[in-house]
Every structure is written in C-alpha cells, then in structure tokens.
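Enquirer: compute the structure for the input listed below.
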Amino acid sequence: LVRIIRENNLFSQLKLASKSGQAITGVVYQKILKLSNATNKKYKKGDIITFIQIDSKKLEFLFETLPSVSKIPFLIVFSIILLYLFIGLTFIIAIVVITVFVLANYYLALLNSKFQKLRMKSVSERTNNVSEVIDNIKFIKFYSC
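Expert: Presented below is the predicted three-dimensional model:
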C-alpha cells in the first residue's frame, strides 16, 4: 500500500513537472513570435533557442525534484534518531561517515556545476553559429533569383 502511494506521488510529480516545462516553453515561443528582429538587439536567436531547449528542461527537472528535496531534512533527523535507538552512542561513527560523504558530494556537485557552465557556453556558441548559418542561407536564397 505504501509503495502504491509512493508511486502515485512520483507520477503526480513527474506529470506536474512535464506540464510546467511545457508551459514555460509555450510562453517563450509566444514571446518569440511577437518579437521582431529589428527591435531585438539585446538577445541573439541562439540565446533564445538555448533557453527554450536547455533552461526549460532545467526548470522542469527542478519542479520534478523539489518535493523530494523538501523531505530530506526530515529524513536526516529521523535517521539520526533511529540510529541512536538501534545502536546507541556508536551512531556517532555513522554520523561522521555521513558527513564525509555529504562533503564529498558537495565537492563533486561544485565540479559538476563548473563543467555544466562550460558545456552551456559551448552549446550557446553552437546554437548562435547554427542560427547565423541559417540566417545567411535565407539571405542567399532570397537574393539568388
């Protein structure tokens, strides 16, 4: 019964995340349709495409994982209490091990963030280049006749 409730909760989270990601993508597409190239000096097409493709997926992932992240403090406190009840004061060793792994995970998350920023920079450059090539192809086709 608990597993069924948990799976239903997970399904609801995924469905809400998917709908929110699609809504954000839809809003950005509507804004792009209203935006003219003459007035848009601030953002390149590649930046907007990057937002649609990558940043909306990040927000979707955030909506997907946020309910699970909010449970973590309660799970930690509950786990510490259970460790104390089951093994007594030797749970301090377990707390030290958990702390070491949390710090290692934090360090790895910082590295991941650094590499993600480098990746995003290269993706943005690539989409800008592709957008420029497409614009040039349109220009050549328009004036070729």
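
Enquirer: CA atoms for contacts and neighbours, from now on please.
Expert: Will do.

Enquirer: now residue 24: which helix or strand?
Expert: helix 2-34 (DSSP states H and E).

Enquirer: how about residue 117?
Expert: If you go by DSSP H and E, residue 117 is part of helix 91-143.

Enquirer: got a list of what residue 18 touches?
Expert: residue 60 (C-alpha atoms under 8 Å, 6 or more residues apart in numbering).

Enquirer: if we use 10 Å, what do you get?
Expert: 12, 57, 59-61, 63-64 (C-alpha atoms under 10 Å, 6 or more residues apart in numbering).

Enquirer: how much space separates it from residue 4?
Expert: 21 Å (C-alpha to C-alpha, to the nearest Å).

Enquirer: same check, this time on residue 12
Expert: 12 Å.

Enquirer: if you count what's nearby, which of these two comes out ahead?
Expert: residue 12 (13 against 9; other C-alpha atoms under 10 Å).

Enquirer: to compare with the earlier structure, here is another sequence to fold:
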Amino acid sequence: MDMKLLQDTIDLLRSHIDSGTDIDWMEMDNRPVRDIADMLNAYELAYSRKMTVLACCMLIHTALDRHGKLQVQDNERLTRMLLDGDYLTGLMYRIAVKRKEWKLLSRLLPFHKRMQLNLLRKVPPEILLKELKHEVRSYLEQRSA
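Expert: A predicted model of the protein is given here:
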C-alpha cells in the first residue's frame, strides 16, 4: 500500500473541505480505498491524476459510509448525515472539475446515479464499492490504452 498517495490524497481533501464539517477521514474503514490505491499504482498516470481518482473514490466511499449509518429515530443526526453525504458528492464533482478530469466524471456520474438507486434497494455498500473499483479499473484501462 502506498501510504504517501493515501496521505497526500487525504491532505488534498482536507484542503478542499469547508470549515464547519466534522468529517474525519481517519475514522473510515479504508480497506476499499487501499485496494483502489494499489490498483492505481499499476497504471502509468501522473501522481496528481492518481490523487484525483483516489480522492473521488474516497469521497464516494465516505458518502456511502455516512448514508449507511443513518438512524431514522435521530432526526438531527439523520439530517446531518444526509447533508454530509450530499456535500461529499458535490465536493467530488468540484475537485474533478477543478483538476479537469472530465472523462473521470463522465464515468463516475452514471455510477453515482446507480449507487443512489441501489442504496434505495438496500444493496450492501460492499457491493457498491466493488462496482466503484470496477468503474475505476475500466476508466484506467481506457485511459492507458
């Protein structure tokens, strides 16, 4: 596992996170993110592009994690978790656009919509994260060819 890539990506995300959010990147289970980071290292991409791809995946993963922890009986917490998930999704778009990763966005936008629909169908987050990894691999294969 390339800890430098992971740490640099976390630093990138922290530099984009608005103050007032209480999102802690260290509290998430980062095994799926580590898998994607390992996969990225197998491709000839500029380091900054690897960070962008990994950052977008981390934002999706964290949004999934937040949405998965919703508790209907806690309305204030429910509202906060929903808003955090929406914020993270918007941040993913903002970072990808700022870094001119149009083709990555064109790959992640349909995935994001499918993810939302699958969350409504109670598809486990682990399955969605596997699909995310597949989408990233397809993107990388297309970009490397």
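
Enquirer: would you pull the TM-score for this pair?
Expert: TM-score of the superposed chains, computed with TM-score structural alignment, normalised by the length of structure 1, equals 0.31; 73 aligned residues with a C-alpha RMSD of 4.5 Å.

Enquirer: re the thing from before, the contacts of residue 18 of structure 1, buried ones only, as a PyMOL selection?
Expert: In PyMOL syntax, the buried subset of the contacts of residue 18 of structure 1 is picked out as below (16 or more other C-alpha atoms under 10 Å):
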select buried, resi 57+59+60+63+64
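
Enquirer: let's have the contacts of residue 18 of structure 1 in CSV, adding distance to residue 96 of structure 1 and secondary structure.
Expert: Formatted as CSV, the contacts of residue 18 of structure 1 follow (distance: C-alpha to C-alpha, whole Å; DSSP: H, G, I helix; E, B strand; the rest coil):
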residue, distance to residue 96 of structure 1, secondary structure
12, 36, helix
57, 36, helix
59, 34, helix
60, 34, helix
61, 31, helix
63, 32, helix
64, 30, helix
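
Enquirer: looking at the contacts of residue 18 of structure 1, which two lie furthest apart in space?
Expert: The largest separation in those, counting by C-alpha to C-alpha, is between 12 and 57 at 17.5 Å.

Enquirer: that older thread, list the buried residues for the helix holding residue 24 of structure 1?
Expert: Applying 16+ other C-alpha under 10 Å to helix 2-34 of structure 1 flags 10, 13-14, 17-18, 20-22, 24-25, 28 as buried.

Enquirer: structure 2: helices as residue ranges?
Expert: According to DSSP state H, structure 2 carries its helices in the segments 3-16, 31-40, 47-68, 75-98, 102-120, 125-144.

Enquirer: deepest of the ones you listed, which one?
Expert: Most buried of the helices of structure 2 by mean neighbour count (mean count of other C-alpha atoms under 10 Å) is helix 47-68; its value is a mean of 21.

Enquirer: what packs against it?
Expert: Helices and strands touching helix 47-68 of structure 2, by 3 or more C-alpha pairs under 10 Å, 6 or more residues apart in numbering; DSSP states H and E, are helix 3-16, helix 31-40, helix 75-98, helix 102-120, helix 125-144.

Enquirer: by how many degrees do it and helix 75-98 diverge?
Expert: Helix 47-68 of structure 2 runs at 160 degrees relative to helix 75-98, counting by axes from the mean of the first three to the mean of the last three C-alpha atoms, to 10 degrees.

Enquirer: how far is helix 47-68 of structure 2 from where the chain is centred?
Expert: Its chain's average C-alpha position is 2 Å from that of helix 47-68 of structure 2, according to C-alpha atoms, centre = their mean, to the nearest Å.
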